[in-house]
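K.L.:
no sequence for this one, just the structure:
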């Protein structure tokens, strides 16, 4: 019998461990080479791991277990042959009682939900998902496992009396005023990085505002034709991404980074776009934005945002980036001070559009206005450059033709 070991892969330079979120192949099943075998999750992202060879797979770990990089997760018997066409597949070996049973179609848990269910021994098939296409979210899993847990007196849930808390209140025992839960890996990582950013950079923020009339007129005039031709809507983000590139070309230090006592000049424009997901804020990167048209940028943003929200973002999607744009306006934010994403030295914050009275040609008029914020590392960027950089973005946004003709 020839046995091939399958190990937990290394997901990135700073990754030392991974969680086996779920198996794609049951124990005892035949797997083809390069066929998805399991999903690995870390504090950054999730990725599918394929079988290195063909054969019958034997699970060595359960769903939800966290292992160091290089630890064995499965064995594949390469001497075993694939079942003949039309033959009934061999029954899978029973899983250990603590492992979460495989979900039914349409009841696929997110990586975070899968870990909660696996730890509680609850089947995803018994959980109703509230996410897109019935996907089971973390809050669905928490609610399901809480409902199945015995009460404080050890009684099963069928015998337990309902707590008097209001339906919207988080699950807690009667009389408790404070409850605790451990921070997730992604939340701890986000917290540590934000703190590191504040402690290791000299961050300042400068503000300006942009009249969004020209962009709104542009969208109203061309969006239907644009969507019909390219299959994607003309959004604000592509305009801001192209405006950022023009500003970065004019002020190259904003596109640089600090490495020890050296300034690293980066002659490419990989723009990070902040995306809010169930697991937390992620910043997938759109590569070489200077070489992309508006449609390509919109398609790229939509693709990576969907991957992030579906839990399918890869490490390659998140690595690098020379500048970041975050849009708090989609949540109603009117003004904020974005935090830097090191080693980047600047980040642009977009906000909600609100009609305000402004003076144009000595006349008071009502215009759709957006506050813009640029946070920057004062160790590398002086205030004058930061202000001029933001003014350049404002000019490009208010005059989109400047982006089209690069003037």
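P.N.:
Great, that's in hand. Small disclaimer: the values here were computed from a predicted structure and weren't measured.
K.L.:
okay, CA-based contacts and neighbour counts for the rest of this
P.N.:
Will do.
K.L.:
ok, residue 368 - how many residues close by?
P.N.:
If you count neighbours by other CA atoms under 10 Å, residue 368 ends up with 17.
K.L.:
Could you pull out the strands in the stretch 101-250 of the chain for me?
P.N.:
Taking DSSP state E, counting those that start in this stretch, the strands of the stretch 101-250 of the chain run over residues 203-211.
K.L.:
On the three-state scheme, residue 27 is what?
P.N.:
With DSSP: H, G, I helix; E, B strand; the rest coil as the basis, residue 27 sits in coil.
K.L.:
ok, now which ones touch it?
P.N.:
The contact partners of residue 27, taken as CA atoms under 8 Å, 6 or more residues apart in numbering, are 57-59, 92-95.
K.L.:
So which of those wins on neighbours?
P.N.:
Going by other CA under 10 Å, residue 57 tops the contacts of residue 27 with 26 neighbours.
K.L.:
that older thread, now the contacts of residue 27 as TSV including distance to residue 275 and secondary structure?
P.N.:
TSV is the format used below for the contacts of residue 27 (distance: CA to CA, whole Å; DSSP: H, G, I helix; E, B strand; the rest coil):
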residue	distance to residue 275	secondary structure
57	36	strand
58	37	strand
59	34	strand
92	39	coil
93	40	coil
94	40	coil
95	37	coil
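K.L.:
would you list those residues in JSON lines and tack on distance to residue 351?
P.N.:
Below are the contacts of residue 27 laid out as JSON lines (distance: CA to CA, whole Å):
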{"residue": "57", "distance to residue 351": "51"}
{"residue": "58", "distance to residue 351": "51"}
{"residue": "59", "distance to residue 351": "49"}
{"residue": "92", "distance to residue 351": "53"}
{"residue": "93", "distance to residue 351": "54"}
{"residue": "94", "distance to residue 351": "53"}
{"residue": "95", "distance to residue 351": "50"}
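K.L.:
putting a second one here so we can go through both:
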């Protein structure tokens, strides 16, 4: 008896997805609710759980195929892996047979490592660092390897890495050889490309800049970070200060937290901040709900949770939906200055950049201060230049004098 595996409901208005990868091979035993495949939607990767326990049957679709909600993608056969007919087991990839014959006494860790699929980014890092993935303990979901696992293993156990191949065993490509690699765009990357291009074609985009002296925030963090972490169990970061400052500025410049819908302007009396965080397949933007009413600790805990779940691939569609304003921190990657693009239908995005010591004039004297450039990209159809400049000025004043955040100035 077999049970069909169907594409689950993916979220409001989402009718199709791309099959990212199979997590179970035909002939392998699966437990009920165990992930057997991953689907890439317009926003996140979603795992497909096994509806019943049994043995993985044949695939109906392959990685890279587009599937609709409710479509059958595989089957699960009743019974255990040991009782599966040989014909079913033979549907597994043939190249594994030589490996099994060559290493019949492989350790449990090696077997687990060989059976666990690697994401493209982890696979690339493994090749770059020369790490044997079967010797690395995975800390991701279901024991999968993450990039952090590979990097930590590479740093902690350099002596266990494979010795460099000899000149005779490692042929060197001919000088001047050229090659290329074609990789199918993920559904997430396709959607990002379409939305950003749509923003350029639809909105009247303009960017205004300001710089901010980070001395006061850095001193505040240094003074209270240990107490803050001890009391709240989370580190005090810069994003909490900027989120609170945006909430403060949005009250005085409501157009920045508004949207054009048809021939109407919708002003929101709440601030749902989309924050860009890094995920294995690219940047995603989960939403901090009602940020204007949250404390520093609540904001930092929410952002930390988003970051951990993004790396583990467990963010949901509900985490991504909505958002009235976006904060993007390119500074964590070393960006000095940029012109971010708004995330439609939002009307503005605040870009943060790296902090660097620069000479500035303070009371007629030149001093070295930790400075950061801020960029506000906005839809000029809704937001005037005066409003954009005022918005950035309020944020600058709040960051340079954090007491303003406590007394609503």
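P.N.:
Everything's here; your move. All values reported here derive from a predicted model rather than from experimental measurement.
K.L.:
Any chance you could compute the TM-score here?
P.N.:
The TM-score (TM-score structural alignment, normalised by the length of the first structure) is 0.76; 362 aligned residues with a CA RMSD of 3.6 Å.
K.L.:
Kindly state which residue of the second structure is aligned to residue 189 of the first structure.
P.N.:
Matched to the second structure by TM-score structural alignment, residue 189 of the first structure sits across from residue 191.
K.L.:
Just give me the neighbour total for the closest residue to that match other than its chain neighbours.
P.N.:
Of all residues not flanking residue 191 of the second structure in the chain, residue 42 sits nearest, at 5.6 Å (CA to CA, 6 or more residues apart in numbering). By other CA under 10 Å, 17 other residues sit near residue 42 of the second structure.
K.L.:
repeat for residue 187 of the second structure
P.N.:
Neighbours of residue 187 of the second structure using other CA under 10 Å come to 23.
K.L.:
Show the contacting residues for it.
P.N.:
Counted by CA under 8 Å, 6+ apart, residue 187 of the second structure has contacts 17-18, 40-42.
K.L.:
Filter these down to just the ones in strands.
P.N.:
Of those, the ones assigned to strands by DSSP state E are 17-18, 40.
K.L.:
between the residues you listed, which has the most around it?
P.N.:
residue 17 (24 neighbours).
K.L.:
Quick check: the gap between the residue of the first structure positioned farthest from its centre and residue 187 of the first structure.
P.N.:
Among residues of the first structure, the one most distant from the C-alpha centroid is residue 362; the distance is 45.5 Å, by CA atoms, centre = their mean. In this view, residue 362 of the first structure and residue 187 of the first structure are 50 Å apart by CA to CA, to the nearest Å.
K.L.:
Greatest separation within the contacts of residue 187 of the second structure: which pair is it?
P.N.:
The two members of these with the most space between them (CA to CA) are 18 and 42, at 9.1 Å.
K.L.:
what about stretch 66-86 of the second structure, start to end distance?
P.N.:
Start-to-end, stretch 66-86 of the second structure (CA to CA) is 30 Å.
K.L.:
Identify the residues contacting that stretch?
P.N.:
Here stretch 66-86 of the second structure has contacts from 1-10, 15-19, 27-29, 50, 52-61, using CA under 8 Å, 6+ apart.
K.L.:
And the helices in the stretch 251-400 of the second structure, which stretches?
P.N.:
Ranges of helices within the stretch 251-400 of the second structure are 296-312, 317-320, 385-400, based on DSSP state H, counting those that start in this stretch.
K.L.:
Please render the ones you listed as a markdown table that adds mean neighbour count to the earlier fields.
P.N.:
Listed next are the helices of the stretch 251-400 of the second structure as a markdown table, based on neighbours: other CA atoms under 10 Å:
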| stretch | mean neighbour count |
| --- | --- |
| helix 296-312 | 19 |
| helix 317-320 | 16 |
| helix 385-400 | 19 |
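K.L.:
can these go into TSV with extra columns for distance to residue 345 of the second structure?
P.N.:
Supplementary listing: the helices of the stretch 251-400 of the second structure in TSV, determined by distance: least, CA to CA, whole Å:
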stretch	distance to residue 345 of the second structure
helix 296-312	22
helix 317-320	13
helix 385-400	18
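K.L.:
Give me the number of neighbouring residues for residue 289 of the second structure.
P.N.:
So residue 289 of the second structure, with other CA under 10 Å, has 19 neighbours.
K.L.:
Show me what it lines up with in the first structure.
P.N.:
By TM-score structural alignment, residue 289 of the second structure lines up with residue 287.
K.L.:
Distance of that match relative to residue 263 of the first structure?
P.N.:
Taking CA to CA, one finds residue 287 of the first structure at 21 Å from residue 263 of the first structure.
K.L.:
and what of residue 174 of the first structure?
P.N.:
Residue 174 of the first structure is 58 Å from residue 263 of the first structure, by CA to CA.
K.L.:
which residues touch the residue nearest to residue 191 of the second structure?
P.N.:
Counting by CA under 8 Å, 6+ apart, residue 42 of the second structure has contacts 17, 187-188, 190-191.
K.L.:
Double-check residue 358 of the first structure against residue 368; I have them as touching.
P.N.:
No. Judged on CA atoms under 8 Å, residue 358 of the first structure makes no contact with residue 368 at a distance of 9.6 Å.
K.L.:
Pull the number of nearby residues for the residue nearest to the match of residue 289 of the second structure when sequence neighbours are not counted.
P.N.:
Excluding the flanking residues, the one nearest residue 287 of the first structure by CA to CA, 6+ apart is residue 270, at 4.4 Å. Residue 270 of the first structure has 22 neighbouring residues, counting by other CA under 10 Å.
K.L.:
Map residue 270 of the first structure onto the second structure.
P.N.:
So, by TM-score structural alignment, residue 270 of the first structure is matched to residue 272.
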